[in-house]
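**Q** One predicted model, sequence on top.
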Amino acid sequence: MSAVTEPTTAAGTGSLPTDPAEIARLDRAHVFHSWSAQDKVDPMVVVGGEGNYVIAGDGRRYLDFSGQLVFTNIGHQHPRVTEAIAAQAAQLCTTAPAHATAAKSEAARLIAELTPGDLDSIFFTNGGAEATEHAIRMARQFTGRNKILSRYRSYHGATQTAINVTGDERRWPSDTATAGTVHFFGPFLYRSVFHAETPEQERDRALEHLEQTIRMEGPDTIAAVMLETIPGTAGIMPPPEGYLAGVRRICDRYGVLLILDEVMAGFGRTGRWLALDHYDVTPDLMTFAKGVTAGYVPLGGVAISRAIRDHFGQRPYPGGLTYSGHPLACAAAVATITTMRAEGMIDNADRIGSQVLGPGLAEIAQRHRSVGEARGIGVFWALDLVADQETREPLGADRVAATVAACKAAGLLPFTAGNRIHVVPSCTISDDEARQGLAILDEALAVADGH
C-alpha cells in the first residue's frame, strides 16, 4: 500500500484546502504533471479568476495573456456560463451518451450553425485529442485506407494516434512509426524550407510538395490530410492566401479527405467564429474543443459531412465514449456560444487584433533585436524570439524563461512554446488591458535583448 500524505485541513469532510501553502504541498505530494520533469515543477497556486485576470494564492492578480492553454475565450468566471452550468447540475448532472438531452441537442444545433457546408452532424468527445482520434477513425472507416498525412510544426493531441499525427518534437518519445502517419512541410515563410521569398512562392511550393508527397505515398493508401487551420502551439502561422483552397483541390483530385483541426483556432480566437471562415474552405471533417466551452467544462467533438454521416447510416460507427455529450459540458457550450454572440465577443477579438495587438506587436518587433517576427490574427499572436535576426537562430530556453519571469513579476501571465511568446488573451480583452499587457511585454523583452 502506498503512503498517504495526511491532510492538515478538515479530513473526511469533503472540504477543499484553502491555505495556498497546503494546496501547493498536496500538489507536490500527489499530482503528476503533464509534459514535466516531476522534481522540477513549481506550479503557481491559482485560487480564482475574474474576467481577464487570474488570482494567485498570494493574492496577486495577473493579466491573463495565455488563455490558460488558449481556451478561456470568454475570460474567467463569466456569470452567464457559470449560472448555466449550475442550472444544468440542478436538473441533470449526467446521463449515458445513448440518451438525448436538451443540452446535447441544442449544443449540436448551435455548433452545426457555425460549421460550413453540410457538416451538420456532431460527435461529442471530452477534448481535442479524442476529437483527433475519432476524426481519423471516421476517415479510415469511410475510405477503407489507413494513412494520414499531417504537417510538421503541428499539434493534434497527446493520445496515441493524435501524438503520432502531431508534427513537433513532442511526438518523438511516443512515435512508433507504425501508426500510419506521414508528415510533410506546410507553408511558413519566416522559416521557409522551400527557399521562398514571397508568400505566393511559399504557397505554391508547399502545395507542390504536398502533391508530390501524396503521389509518392500512393493516393490509394491515404485516408486524409489533417491540418490545423492555423497552427497554434507550433507557432501561430496563418497560411498564405490560397493555400488551404489549394489543399482542398489536391485532396479532391486524389480522392483524399480533408480534416481541419479548429481545436485552438476556433470559436472566436481569430476574430471569426472559426478560423476556416477566413479561407473559404470546407473540410470533410472538422475537430473542435477548447473555446467551445471556454474550458469551463471539458468538451470536444467532430463535425461530420453528410456523406460520412450517411456511411454510418445503416452500419454502426465503431467507437464511443462514456461521457460523449455530457450534459454539464454541453450546457456550458450552449451558454458560451450564446454569450459570445450576445456580447459581440467575435467582433471584439477581430477589432482588438487589427487595431491594438497587431500594430502594438509590430512596434515591439521593431524595437527589440530579440524579436524575429510578430505574426497572428484576432487574439491569436506569436513573437518568434531569436538570438540573431539575420540567421533567425531561435533564442535559448534560459533566456525565454527569464523573459517570462520578468512578465510575471510585472503582473502578466504569458503563454510560451519553444522560443516563442504567444499573445493569446480572451476575446473579451479591452483596449486598455491589451495595451497594459503589451507595455509589460515590451519592458520584459529587454531581458531577451540582453542575451
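**A** The structure has been received and is ready for your questions.
**Q** Please count neighbours and contacts with C-alpha atoms only from this point.
**A** OK.
**Q** ok, which stretches of the chain are helices?
**A** 20-30, 67-70, 79-91, 102-114, 128-143, 160-165, 199-217, 243-254, 306-311, 327-342, 345-352, 358-367, 397-409, 431-449 (DSSP state H).
**Q** in this structure, which strand has the most residues?
**A** When the chain is scanned for its longest strand (criterion: DSSP state E), the result is strand 380-388.
**Q** other SSEs contacting that one?
**A** Applying 3 or more Cα pairs under 8 Å, 6 or more residues apart in numbering; DSSP states H and E, we find strand 380-388 packed against strand 371-377, strand 393-394, strand 420-423.
**Q** Put this next to the previous one:
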Amino acid sequence: MTPQTDPQVGAAVKAADRAHVFHSWSAQELIDPLAVAGAEGSYFWDYDGKRYLDFTSGLVFANIGYQHPKVVAAIQEQAGKLATFAPAFAVEARSEAARLIARRTPGDLDKIFFTNGGAEAVENAVRMARLHTGRPKVLSAYRSYHGATAAAINLTGEPRRWPSDTGTAGVVRFWAPFLYRSPFHAETEQQECERALQHLADTIAFEGPATVAAIVLETIPGTAGIMVPPPGYLEGVRALCDEHGIVFVLDEVMAGFGRTGKWFAADHSGVVPDLLTFAKGVNSGYVPLGGVAISGAIADTFARRPYPGGLTYSGHPLACAAAVATLNVMEEEGIVEQAARTGEDVLGPGLRELARRHPSVGEVRGTGVFWALELVRDTETREPLVPYNPVGEANAPMAAFAAAAKERGLWPFVNMNRTHVVPPCTITEAEAKEGLAALDEALSVADEHTV
C-alpha cells in the first residue's frame, strides 16, 4: 500500500485528538501523538507520507503485522453473519477460537475463559486461584507488568504500580532472576537460578505456604526488560508450587503466540502452569481479546460451583473470528517458525554486533522477535543510561536516542534505559536489517552520553 499524503486531514485528526482524547500513562499537555494515516505489514505512516518501520508491533501485539488480508476478511465476514452476541450462548467463532487456542496451550490447559484483554485475564486468573485454594495471598516479581486494572496493577512490580498501590491487595513481591543486575550477587546463570529459587522458597516459608494462593510470573518479562529466565528456574518454581499446593500462573500476554519463536514461551522449558493468561498476539490485536487457559483441576472446582466472574463482551464474535483467522494464518504461513529463524539468524547476531561497536549497549538479551538492549553510561559499572523511572530532563539521553531513531524511519520501543526490539513476527530479513541499520545510527546518539 502506497502512503497517501494529506496534511490537512492529518491536522484535523491531530486537533480532534488533542481536544477530546485522554491518553493513557501520560501528562496530557506534554504529549504530541503522531497522527497515523495507515499501516501494512511491518510499517505505518503519517499524513505527510513519512513511513516508519515498527519495531514495537504497536504495543507488542501486531504479531502477524498490520492489515493481514485474511484476518481483515474474516472480521468482515463475521460482521455480516453475526456481529455480536451474548457470552452465555455457544457461538461458532467463539467455540472454534477456544478449540484452536486449547490446541496450542501446554499440557491440559483445555478450558478457555475469554476476556477483553490481558489485564482482565490476570484479574480472573487470580480470582480463580484464590477460590480454588481458599487462600488470600499472591506472589509476583518486582520486575513485572501485569496490567492496569485493580488486582493486575497491584501485582505489577514496575513503577506504574506506585500511584495505585493500595498496600492491602494481598500481594507479596519477590526478586526473579536477572543476572545482569543480579540481586543475589551471582556470577553465573546457574548461581542466579539457584539463589533466586532459594529466595522464593524463603519468601513462601516466611509468608506461610498455607496462605499463598498463587505465584504469578511473566514467562519472559516483557515491558520490564525481556529477561529470559535461566535454565531450570521455571521448573523450580513449578516444583515449589507443587510442594505447597500453590497455583502457578504464567502470564503470556506479551510473550505468547509466536513472539519468542514458540507458540508460548513456556514451550521453551516444557513447564505446564495451572493457569495461563493471554491476549495481544492471539489475534494480533485486530479486535480486543484476551483470556485464561485453565487446567483440568481448576476447571473442576467450578464444575458444580458457579464461577463468580464474567464480562459483557467475553468471547466477542468479531474478536474470536479474528483469533481463528490469525491462528490459522500463523500455522499456514509458518509464522512461529519464521520468528524463531529471524531471532537466531538476523536479530540476535545483528544486535550482538551492535553491542560490540557501541559503548552505550551494556547487554543484549532475547529470543525470537523479543529482544532488549540495556543502554548504559558505563559498561564496566553498568550504570544505566538514565536513572530508574526517569522523568523530565533525567530522561534526555533516551529521548534523544528515540528521536534519532524516528528521524531515520524507525519507531522504537523505549522504556527507562532500554530499547526493545519487538517487530512483527512476520518481519522479513531485509526489513529486519533495515531496522538494525537505523538502530545502529541512533545508538551513536546514545553513545554521546557514555563515559
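**A** Cool, the structure landed. Given the structure is predicted, the values throughout are model-derived calculations rather than measurements.
**Q** any chance of the helices of the first structure in TSV, plus distance to residue 56 of the first structure and mean neighbour count?
**A** Below are the helices of the first structure laid out as TSV (distance: least, Cα to Cα, whole Å; neighbours: other Cα atoms under 10 Å):
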stretch	distance to residue 56 of the first structure	mean neighbour count
helix 20-30	9	15
helix 67-70	13	22
helix 79-91	20	16
helix 102-114	33	18
helix 128-143	27	23
helix 160-165	32	25
helix 199-217	43	18
helix 243-254	41	18
helix 306-311	46	15
helix 327-342	25	23
helix 345-352	26	23
helix 358-367	27	17
helix 397-409	11	18
helix 431-449	17	19
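**Q** Next, format those as CSV and append distance to residue 121 of the first structure.
**A** As requested, the helices of the first structure are arranged in CSV below (distance: least, Cα to Cα, whole Å):
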stretch, distance to residue 121 of the first structure
helix 20-30, 40
helix 67-70, 26
helix 79-91, 23
helix 102-114, 7
helix 128-143, 12
helix 160-165, 22
helix 199-217, 29
helix 243-254, 21
helix 306-311, 7
helix 327-342, 15
helix 345-352, 24
helix 358-367, 36
helix 397-409, 42
helix 431-449, 37
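**Q** Can you say which of the ones you listed is nearest to residue 189 of the first structure?
**A** helix 199-217 (6.1 Å; Cα to Cα).
**Q** about what we covered before: so of the helices and strands packed on strand 380-388 of the first structure, which one's packed in deepest?
**A** Comparing those by mean neighbour count (mean count of other Cα atoms under 10 Å), strand 420-423 comes out on top with a mean of 27.
**Q** can you name the residues of the second structure that it overlays?
**A** Aligned using TM-score structural alignment, strand 420-423 of the first structure spans residues 418-421 in the second structure.
**Q** centre of the chain versus the matching stretch, how much separation?
**A** 13 Å (Cα atoms, centre = their mean, to the nearest Å).
**Q** and what of stretch 424-442 of the second structure?
**A** 20 Å.
**Q** Leaving out chain neighbours, which residue sits closest to the aligned residue in the second structure for residue 82 of the first structure?
**A** In the second structure, the residue matched to residue 82 of the first structure (TM-score structural alignment) is residue 72. Excluding its sequence neighbours, the residue lying closest to residue 72 of the second structure (Cα to Cα, 6 or more residues apart in numbering) is residue 322, at 7.6 Å.
**Q** go on, residue 373 of the second structure?
**A** That would be residue 364: by Cα to Cα, 6+ apart, it lies 4.9 Å from residue 373 of the second structure.
**Q** ok, that neighbour - contacts?
**A** If you count contacts by Cα atoms under 8 Å, 6 or more residues apart in numbering, residue 364 of the second structure has them with 351-352, 355, 371-374.
**Q** Kindly recompute the last result at 7 Å.
**A** 351-352, 372-374 (Cα atoms under 7 Å, 6 or more residues apart in numbering).
**Q** what comes into contact with the longest strand of the first structure?
**A** So strand 380-388 of the first structure is in contact with 235-236, 269-270, 370-376, 392-395, 419-424, going by Cα under 7 Å, 6+ apart.
**Q** now do 6 Å
**A** With Cα atoms under 6 Å, 6 or more residues apart in numbering as the test, strand 380-388 of the first structure has contacts from 370-375, 392-395, 419-424.
**Q** Same question for stretch 253-260 of the first structure.
**A** Contact with stretch 253-260 of the first structure is made by 219, 223-229, 283-286, as judged by Cα under 6 Å, 6+ apart.
**Q** Closest one to residue 135 of the first structure out of those residues, please.
**A** residue 285 (6.6 Å).
**Q** Return the residue of the second structure aligned against the closest one.
**A** Using TM-score structural alignment, residue 285 of the first structure lines up with residue 275 in the second structure.
**Q** Next: residue 229 of the first structure.
**A** That one, residue 229 of the first structure, aligns with residue 219 by TM-score structural alignment.
**Q** and if you look at residue 168 of the first structure?
**A** By TM-score structural alignment, residue 168 of the first structure lines up with residue 158 in the second structure.
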